[in-house]
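Enquirer: show me how the following folds:
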Amino acid sequence: MRDIMCKSNLTRSLNAMRRLFPDEYDFYPKTWFLPEQTEQFQNDARSIHKKDQSRRRPLTTFIVKPSDGSEGEGIFLIQDSTRCTMVNRPYIIQEYVDRPLLINGLKFDMRIYVLILKLDPLEVLLYDEGLARFATVEYQAPSKKNLHESFMHLTNYSLNKRSANYKHASDEKQTDASKRKLNVVWSQLGQLFSPSEIEQTKEMIEDMINKTVLAILPELRIQYTLELPMTRKQNQCFQIIGFDIILTDQLKPMLLEVNANPSLCIDFDHVNEAGKYVHELSPIDEEIKKPLVLETLKLVIRRRNQSRSNARGYKAMSNRPFRNFASICGIIDESITMPSIDLLYIQIFNKCKEYASQSPATGLNFSAFVEAFFLVAQRKYPTSSSLLEIVTELVESCIHHLDLVVDESL
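Expert: All right, here's what the predicted structure looks like:
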């Protein structure tokens, strides 16, 4: 789960869906992979800045994040794209959401907890409470003078707790703390927006969560069946994941990232009057996370006698299964030969191996297979108008050929 949810792999899954359904997957900022797409990013950034200048608006800012980072470590903002010519680890770089919704002048994000209870059939539950994490320096539009202001631009608790302006909540109803209950924030927003606007935003968040889970579902199922042999009970696993979401000043939710292992700690550390680090219970964390874990365990226990799954899966596809896939599914023809399939496999495998945070052990992972499938579809149906049409056509063709193989075996 952690590998699938890491910034680069999640982005690849969402990008694949956005190529097929651009209007449905517009909730994730435009993203590039470094160093894989360094040249493309620099060219795109120059083009974006030219449009900014022609429209007489501030230059677009970009946020750079380590693909394998967490807790805000290694994140920084840039406007000059040439600053990303040298990197010593995989990064993603995104268009920065520079017009966030503010409360009392402060930027904030939302941590929303989601329970994946079952994968087959899929069962996903949204917890009705969450956290809002606030920056600790009053927000200003990004400029060269303030790009370095982490306490202004980043909302990560692990960073802002070091700020002299950080306010620990004394109780769960506090409205000026740096960490607040999500329902408290919704109430505050209710003073700025109409009930229908708030409800529409909540529905957009639910829609975003559903679409994100659907984007990663195939690979989740593959990993699930790989990790659980047939000799063990299946459908007994569950996971709490954390969606980090920011609202624009127009109340549009944008997905920042998905955390496979959101913190369930209910304490915090701070320096007391004697200058010593001490741990104390956090009322707001306790109020939210204890019921979250309790209700999750109740649901899991209630479903412990569910039937076993009969699926089998493989974490990666090596060259021979990829050739079998091309042959059995009727992909090989005059325009696509088996040597060209081998060459495509080698190209995608080498690309995946070079830029993946963890090199594939035996072959193509699911996101790499999807990329290969898209390329096969484009080669097989070069005259079709959209990627969605040709991918749909190739899927239907594969199903038809698989049905023929099944019929022949009966």
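
Enquirer: only C-alpha atoms from now on, for both contacts and neighbour counts.
Expert: OK.

Enquirer: does G130 sit in a helix or strand, and which one?
Expert: strand 122-134 (DSSP states H and E).

Enquirer: got it, and I341?
Expert: Judged by DSSP H and E, I341 forms part of helix 338-355.

Enquirer: again with T296
Expert: Per DSSP H and E: T296 is located in helix 283-302.

Enquirer: check which element follows that helix along the chain.
Expert: helix 319-328.

Enquirer: how about the helix holding I341: buried residues?
Expert: I341, Y345, I348, F349, N350, C352, K353, Y355 (16 or more other CA atoms under 10 Å).

Enquirer: tell me the angle that helix makes with helix 319-328.
Expert: 140 degrees (axes from the mean of the first three to the mean of the last three CA atoms, to 10 degrees).

Enquirer: who are the packing partners of helix 338-355?
Expert: Applying 3 or more CA pairs under 8 Å, 6 or more residues apart in numbering; DSSP states H and E, one finds that helix 338-355 contacts helix 319-328, helix 366-380.

Enquirer: contacts only, for A16.
Expert: A16 makes contacts with V370, E371, as judged by CA atoms under 8 Å, 6 or more residues apart in numbering.

Enquirer: assign it to helix, strand or coil.
Expert: helix (DSSP: H, G, I helix; E, B strand; the rest coil).

Enquirer: how close does it sit to Y224?
Expert: Note on A16: its distance to Y224, by CA to CA, to the nearest Å, is 21 Å.

Enquirer: swap in S196?
Expert: 40 Å.

Enquirer: of those two, who's got more company?
Expert: For S196 and Y224, the more surrounded residue by other CA atoms under 10 Å is Y224, and the numbers stand at 21 against 10.

Enquirer: quick one: residues contacting the more buried one.
Expert: With contact taken as CA under 8 Å, 6+ apart, Y224 is in contact with G313.

Enquirer: what helix or strand does it sit in?
Expert: Going by DSSP H and E, Y224 is part of helix 195-227.

Enquirer: and this one, please, so the two structures can be compared:
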Amino acid sequence: MLENQMLQFLNSDFQQFTQQDKQDKQDENTETEVPNNSQRQMRVKSFEEKPANKPLNLIFQMLLQKKTQKRQQIKVDPKSIPLSINLSVQVQELPIIRKIMEKNEWKKAHNFDGDILWCGPDNVQQAKQFTYDFAMVFMNQCISRIPGAKLISTKKETTSIMDKMRQYFPSIYNFYPKTYTMPEDLHEFIEDFEKKDGISYIAKPDKGTQGQGIFIVSQIEDFNGIAIIRNYIIQEYISNPLLLDDKKFDFRLYVLITSLKPLIAYINEEGLARLCTENYQDITSSNLSNVYMHLTNYSLNKNSQNFIIHPPDFQKINLGTKRTYTSAKKTLMKMGIDVPKLKLRIEQTIVRFLYGIAPFLLNSTREIYQDKWEKANCFHVIGFDILIDRDLKPWIIEINANPSLEITQVVQNSNGSKRVETSSLDAYVKTKVIEDAFIIAVKTPQEQIEQIGKGKYCNSYKMIIDGQPPIENLDLFYKLVDLFSNLCGLRYGNLNQMRFCRLANNPQLVNDLLIKSDYDLIYKKIQLKSLQPDLSFLGFLEAIESISEKLLKRKASNYTLQKAVTYVVNTALKAPQQQQRPLTAKR
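Expert: Sure thing, here's the model as predicted:
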């Protein structure tokens, strides 16, 4: 009975709020307060008087709060911006790009012309086209790919960076499940596996897509050897997922990066919710291999006989296996979930991830653009796969540097045959994602900061990072990039032994435990391990860690790796004394 009351209430009020949403969207500048607010407050009061309706109080209050809060927003009509898109380097044409261009009467550019150079998924990376010459030829275009995208397109690269950030900032980078890379971390994994009784793991191919090659293990005997001898990652399985309609789900959210220094990033207000097609149960030996229960990948679940295609009115609450982010949030509200709080947690998690990955992307950009790196004009749309546990903690399960922009779906006819048709849901979401990314990306970083600003929207994108330096010492890795650049000199990305050993000329970076000849030994040790003629940025980071440990570990009472490296980097950069925060010497 209570469930019926909830449905009746939500259906009637969502219709009312949907009508108001349409009216709000006509406002060119900001969303304003809903008229007749006093009437709504009276309605809340009368509604609260009924004891049976108490579970709905939170829902109604959140709906009311959403409509009475001002949402600062810049609305730009895409047709008012005469963009030209260069498609000359993409491997295959995406229908969504063509549809967006036709819809907004944007022109197709040729040769080296155009406002935006659309690279297409994987094209630049696979063809290895993003070289210095490529960057210089298209210097006047806004390129739809940031150099170094492989750092977030392969699971091993992402894992290594997240592990490094967790090593330095364990209390901040606790949103990425413990992950092992195979075969490198085999011994560590086996040791942890034996210690952690009752924990299951999910194994994924390093460069796998669409759920291919994924399997779950709960005991060491479940391994068939594939994940150990090949390039796999093994990740702790989140065993207490929040459920939608009794099914496990995750969100695919879209993040736009338009600048690395200053770092500017946005999150799209729309996204996808992808559900499993069988009700969730805790992992047992009997359901371990049931991908329709434990894996949310659309590419897998679309083959299930329980797969439900979204209805035409997909923005409302529905039972579709793939839903919009908006629709899923309405269902969560119906369940009594504090959705505004959950959204804030998701945004905070993504912001922390971006602050962690950005210095490494900046390093890759400098390697390509060399001394012209400050003129690099690139943007990138990234897909975040986020799972929510029952404590409403967001977990970043996977990052996709090339999120699918497919807008078709396979539908089964009544006679059993299949046909391919446009998915109105995918077209709606992904058009927002790409169209508004183009509109924002052609603005300079300064224009974005001044005209949009943190916490404000430009069409469907909300700015979540506005170029301000990160808090909680997260700027350390930016400083490492600067130090690496200073030592490399004119040719960024190739740090030879002579230039590296210049660090030893600083009297504050040598002592009785670390003499000048030790710098040569540290360099050669890392060089031999990497089999490269010069130190890469990651090799340089490892070398700085070795210097920090030798220099300070035995002399500091409050030694931590993060404090020690910060001291060494600030000293090498000749930072002001008050910013160096030297460690306290033991007495």
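
Enquirer: after superposition, what is the TM-score?
Expert: Aligned and superposed, the two chains score 0.84 in TM-score terms (TM-score structural alignment, normalised by the length of structure 1); 382 aligned residues with a CA RMSD of 2.9 Å.

Enquirer: corresponding residues in structure 2 for the strand holding G130 of structure 1?
Expert: With TM-score structural alignment applied, strand 122-134 of structure 1 matches the range 263-275 in structure 2.

Enquirer: what's the average distance of that stretch to structure 1?
Expert: Once superposed with structure 1, the aligned residues differ from stretch 263-275 of structure 2 by a mean of 0.7 Å; criterion: mean CA distance after the TM-score superposition for structure 1.

Enquirer: distance between the ends of stretch 87-95 of structure 1?
Expert: End-to-end for stretch 87-95 of structure 1, by CA to CA: 18 Å.

Enquirer: how about residues contacting it?
Expert: So stretch 87-95 of structure 1 is contacted by 7-8, 29-35, 60-68, 355-357 (CA under 8 Å, 6+ apart).

Enquirer: so which of these sit within strands?
Expert: T31, W32, F33, L34, F62, I63, V64, K65, P66 (DSSP state E).

Enquirer: distance-wise, check the counterpart of V420 of structure 2 in structure 1 relative to R304 of structure 1.
Expert: Aligned counterpart of V420 of structure 2 in structure 1: H279 (TM-score structural alignment). Applying CA to CA, the value for H279 of structure 1 to R304 of structure 1 is 36 Å.

Enquirer: please apply the same query to M5 of structure 1.
Expert: When M5 of structure 1 is compared with R304 of structure 1 (using CA to CA), they lie 26 Å apart.

Enquirer: these two - which one has more neighbours?
Expert: More neighbours surround M5 than the other of M5 of structure 1 and R304, with 19 against 13 (other CA under 10 Å).

Enquirer: off-centre distance for the host helix or strand of S259 of structure 2?
Expert: Here S259 of structure 2 is covered by strand 247-260, with elements defined by DSSP H and E. Computed by CA atoms, centre = their mean, to the nearest Å, the separation of strand 247-260 of structure 2 from the middle of its chain amounts to 5 Å.

Enquirer: still on that earlier bit, can you say which of the contacts of stretch 87-95 of structure 1 are buried?
Expert: 7-8, 29, 31-35, 60-68, 355, 357.

Enquirer: and the helix holding T296 of structure 1, what does it pack onto?
Expert: Partner elements for helix 283-302 of structure 1 (3+ CA pairs under 8 Å, 6+ apart): strand 122-134, strand 179-181.

Enquirer: picking up where we left off before, now, which of the buried residues of helix 338-355 of structure 1 sits nearest Y96 of structure 1?
Expert: Distance to Y96 of structure 1 across those (CA to CA) is lowest for Y355, with 23.3 Å.

Enquirer: what's the counterpart of D176 of structure 1 in structure 2?
Expert: Counting by TM-score structural alignment, D176 of structure 1 corresponds to L319 in structure 2.

Enquirer: just checking, its match touches I308?
Expert: Yes: counting by CA atoms under 8 Å, I308 is a contact partner of L319 of structure 2 at 7.1 Å.

Enquirer: okay, these two: which has more neighbours?
Expert: Using other CA under 10 Å as the criterion, L319 of structure 2 and I308 rank with L319 on top: 19 against 16.

Enquirer: look at that one and tell me its secondary structure.
Expert: Going by three-state DSSP: L319 of structure 2 is coil.

Enquirer: ok, it - contacts?
Expert: I308, H310.

Enquirer: quick one: it from D245 of structure 2, how far?
Expert: Using CA to CA, L319 of structure 2 is found at 8 Å from D245 of structure 2.

Enquirer: please apply the same query to I465 of structure 2.
Expert: Taken as CA to CA, the span from I465 of structure 2 to D245 of structure 2 is 34 Å.
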